[in-house]
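K.L.:
generate coordinates for the sequence data below:
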Amino acid sequence: MTVREVAAEAYRESLPVLALSGVGGLFAGVVLGGMDAELARVAGLLVLVPALLATRGNVYGSLGARLGSALHQGLVEPRFSPADERVNAAVAAALANGVLVSGLAAVLTVALLGALGRPAAPLWTLLAIALLAGLVSGLLLAVAVVAVVFVGYRRGLNPDTLAGPVVTTTGDVVGVATLLAATRVVLALGGG
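P.N.:
Now for the predicted structure:
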């Protein structure tokens, strides 16, 4: 293949995904913009948002990369099987890391705001929101990543080209939506 052919193939694979990423990012921004009431009621929630969204991209982007590498090396088949220990272990590790880092982000948010003399919701409120959002978004993202990587691979697409933009966009949309839902649940249960 020539350089021109390689570049054309890369653009053919990535441009549609990148266009969807832009639309998804705008949708996530609209959802975040509609969270005025929740952001006003939970001091420090806005500080937590970027940390939680970055975590989704980093953790589940790594999952996509691991799965893509395993496919390229022939270590896994491009279909989900409950008996596939490699895929199960990768998904379990991503979920555990995502939830753990979500909790850590909540603790650090409260500590940072306290050190700066800024108001923050009680630790348990931010922690409950972060853990619930981290768990639900993690489950949804794990399904999305596995599906996109495996389906893309079966259709002859490079999973490395797909995983990054899809994980980032899906992470933003799912992350903001689950953060909103988790905040409403915690507030309804008396968390602020």
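
K.L.:
contacts, neighbours, all on C-alpha from now
P.N.:
OK.

K.L.:
for Val174, list the residues it contacts.
P.N.:
Ser137, Leu140, Leu141 (C-alpha atoms under 8 Å, 6 or more residues apart in numbering).

K.L.:
just the closest of those residues to Leu67, please.
P.N.:
The closest of the contacts of Val174 to Leu67 turns out to be Leu141 (C-alpha to C-alpha; 13.6 Å).

K.L.:
top of the contacts of Val174 by neighbour count?
P.N.:
Leu141 (28 neighbours; other C-alpha atoms under 10 Å).

K.L.:
that one: which element?
P.N.:
helix 123-154 (DSSP states H and E).

K.L.:
now do the buried residues in that helix.
P.N.:
125-142, 144-150, 152-153 (16 or more other C-alpha atoms under 10 Å).

K.L.:
to compare with the earlier structure, here is another sequence to fold:
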Amino acid sequence: MKIWLFRESQTAKDLKESLFSLTFCTFGDLITGVTIGYFTDLLNALPALIILIPPAIGMRGNIFASLGSRLGSYLHTGEIVIGGKSNLLKENIKTSFALTFSMSIYIGFLAWIVAKWFGMEKYFGRTIDVMDLSLISLFAGIFSAFIMIFFTFLITFLSYKKGWNPDNLTAPLITLAGDIITLPLLFFSMKVVSLFYDELKIVIFIAFLIITFTYTFLSSRTEVSKRILAESLPVLAICGLLSIFSGSILGSKFEGIMGISAILTILPAFLEDGGAIGGILAARFSSSLHIGEIKYEKKPSKKVIRLFIVMHIVGLIIFPLIGIFGYIAGSLIGLPGYNLLKMILISLTAGEILVIIVNFLSYYLSTISFKIGVNPDNVVIPVLTSLMDFVGTACLIGVAFLYL
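P.N.:
Predicted coordinates:
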């Protein structure tokens, strides 16, 4: 006799698809973790970059996972069909670029403020200014946006065409791509910006400011684009601020973290998987709300509880893997850190705490936003992933320091 959790085949399907995408992401994020470990010397050269890393990679996931969520909803509701032409797709592409331009400058500015606050403004022997971090953020955002647009459409349409639910795949795979692509591009952009002399920096910075405002304005002329931008910009601004808080946690503990820098190798995977779990739930809840499968209730229904349990089961598998990968990566690079058992326990303990938080946040944010007439596809994933950056960083670093 099947146990209660798997009485419905849909629950087993959710577990299989979610576990597949998150396991794949965890393996992929080993690359991101190794990247951070490999570029530790550059972090020491520009400590302020550690503040920019969480919001930069988070913003990529926020913008393009939301795009993937919207595409999934369009497919479920029949507003678009694979192979058909639609202005809806063009408007979504334009707004994604507009959001990338504006948010990249914004988080660069926030990172500069926090860097000044913590006295982390040294940059290759000189003091950084707002243009340095804004241009680093902007270049990384532009370079990655072209790749992310292509990947988002590919994974959404391909999964739907093969009979998989895009809601179970887009958030984790898109945020993974954002992590893998954005992080090395941040370090690359840092090297590029370091080559600019001051006058050239000013010209480039002003030019991009003009381009950003002009492109955002031109992209908001249709109702679809206007709604996406109107709902997304304020939320992404808040999300950027929340992600900066996670960067500030890293900044405030910079010297201590450098002493156990192997923990940085699991940070991207930990945050990405925490955000991806929230993204999966948010996308599922959004689609279910749009087609009437669930509605707002103070007490989550049995269907929702099943999804919560699925996420905890996934976490019991995924988070120990993250700890193992982090230990291996740290050992290969020669970074100081913890033994294997402690790395597993740190990741698992912090991860399960995070899953409890993300379960309830994703449900109530999705249902409440839908109830008040705001499209959850535009707001919930950005808010969740940014909260997960902050809460996840606090959980991981807090638990890690408890094991010292």
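
K.L.:
could the contacts of Val174 of structure 1 go into TSV alongside distance to Leu26 of structure 1?
P.N.:
Below are the contacts of Val174 of structure 1 laid out as TSV (distance: C-alpha to C-alpha, whole Å):
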residue	distance to Leu26 of structure 1
Ser137	18
Leu140	20
Leu141	18
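
K.L.:
which of those residues lies closest to Tyr60 of structure 1?
P.N.:
Leu141 (7.0 Å).

K.L.:
tell me the counterpart of the closest one in structure 2.
P.N.:
Using TM-score structural alignment, the partner of Leu141 of structure 1 in structure 2 is Met148.

K.L.:
wait, what's in contact with that match?
P.N.:
Phe64, Ile174, Ala177, Gly178.

K.L.:
show me these that map onto helices.
P.N.:
Phe64, Ile174, Ala177, Gly178 (DSSP state H).

K.L.:
do I have it right that Met343 of structure 2 meets Leu321?
P.N.:
No - using C-alpha atoms under 8 Å, Met343 of structure 2 makes no contact with Leu321, being 9.8 Å away.

K.L.:
quick revisit: right, and the pair among the ones in helices among the contacts of Met148 of structure 2 with maximum separation?
P.N.:
Longest span within those, C-alpha to C-alpha: Phe64 and Ala177, 9.9 Å.

K.L.:
what about the strands in the stretch 1-150 of structure 2?
P.N.:
122-123, 126-127 (DSSP state E, counting those that start in this stretch).

K.L.:
among these, which is nearest Leu30 of structure 2?
P.N.:
So among the strands of the stretch 1-150 of structure 2, strand 122-123 is nearest, using C-alpha to C-alpha, at 27.6 Å.

K.L.:
and stretch 15-27 of structure 1, how far from the chain's centre?
P.N.:
In this view, stretch 15-27 of structure 1 has its centroid 15 Å away from the chain centroid, taken as C-alpha atoms, centre = their mean, to the nearest Å.

K.L.:
so where is it in structure 2?
P.N.:
Taking TM-score structural alignment, stretch 15-27 of structure 1 hits residues 19-31 over in structure 2.

K.L.:
circling back: and the ones in helices among the contacts of Met148 of structure 2 as TSV, adding distance to Asp198 of structure 2 and neighbour count?
P.N.:
Output for those, formatted as TSV (distance: C-alpha to C-alpha, whole Å; neighbours: other C-alpha atoms under 10 Å):
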residue	distance to Asp198 of structure 2	neighbour count
Phe64	33	30
Ile174	36	30
Ala177	33	24
Gly178	30	28
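
K.L.:
now render those as JSON lines, adding distance to Leu229 of structure 2.
P.N.:
Formatted as JSON lines, these follow (distance: C-alpha to C-alpha, whole Å):
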{"residue": "Phe64", "distance to Leu229 of structure 2": "13"}
{"residue": "Ile174", "distance to Leu229 of structure 2": "20"}
{"residue": "Ala177", "distance to Leu229 of structure 2": "23"}
{"residue": "Gly178", "distance to Leu229 of structure 2": "21"}
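
K.L.:
ok, back up a step: quick one: which of the strands of the stretch 1-150 of structure 2 is nearest Ala276 of structure 2?
P.N.:
Closest among those, once you apply C-alpha to C-alpha, is strand 122-123, at 33.1 Å.

K.L.:
residues contacting that closest one, please?
P.N.:
The contact list for strand 122-123 of structure 2 (C-alpha under 8 Å, 6+ apart) reads Ala45, Leu46, Pro47, Ala48, Ile128.

K.L.:
mean shift between the helix holding Leu141 of structure 1 and structure 2?
P.N.:
If you overlay the two and look at helix 123-154 of structure 1, the average distance to its match in structure 2 is 0.8 Å (mean C-alpha distance after the TM-score superposition for structure 1).

K.L.:
got a winner among the contacts of strand 122-123 of structure 2 for most neighbours?
P.N.:
Neighbour-wise, the contacts of strand 122-123 of structure 2 (other C-alpha under 10 Å) top out at Ala48, 29 neighbours.

K.L.:
what do we get in structure 1 for that residue?
P.N.:
That one, Ala48 of structure 2, aligns with Gly44 by TM-score structural alignment.

K.L.:
with Phe109 of structure 2 instead?
P.N.:
Checking TM-score structural alignment: Phe109 of structure 2 goes with Val107.

K.L.:
now do that match against Pro122 of structure 1, distance only.
P.N.:
10 Å (C-alpha to C-alpha, to the nearest Å).
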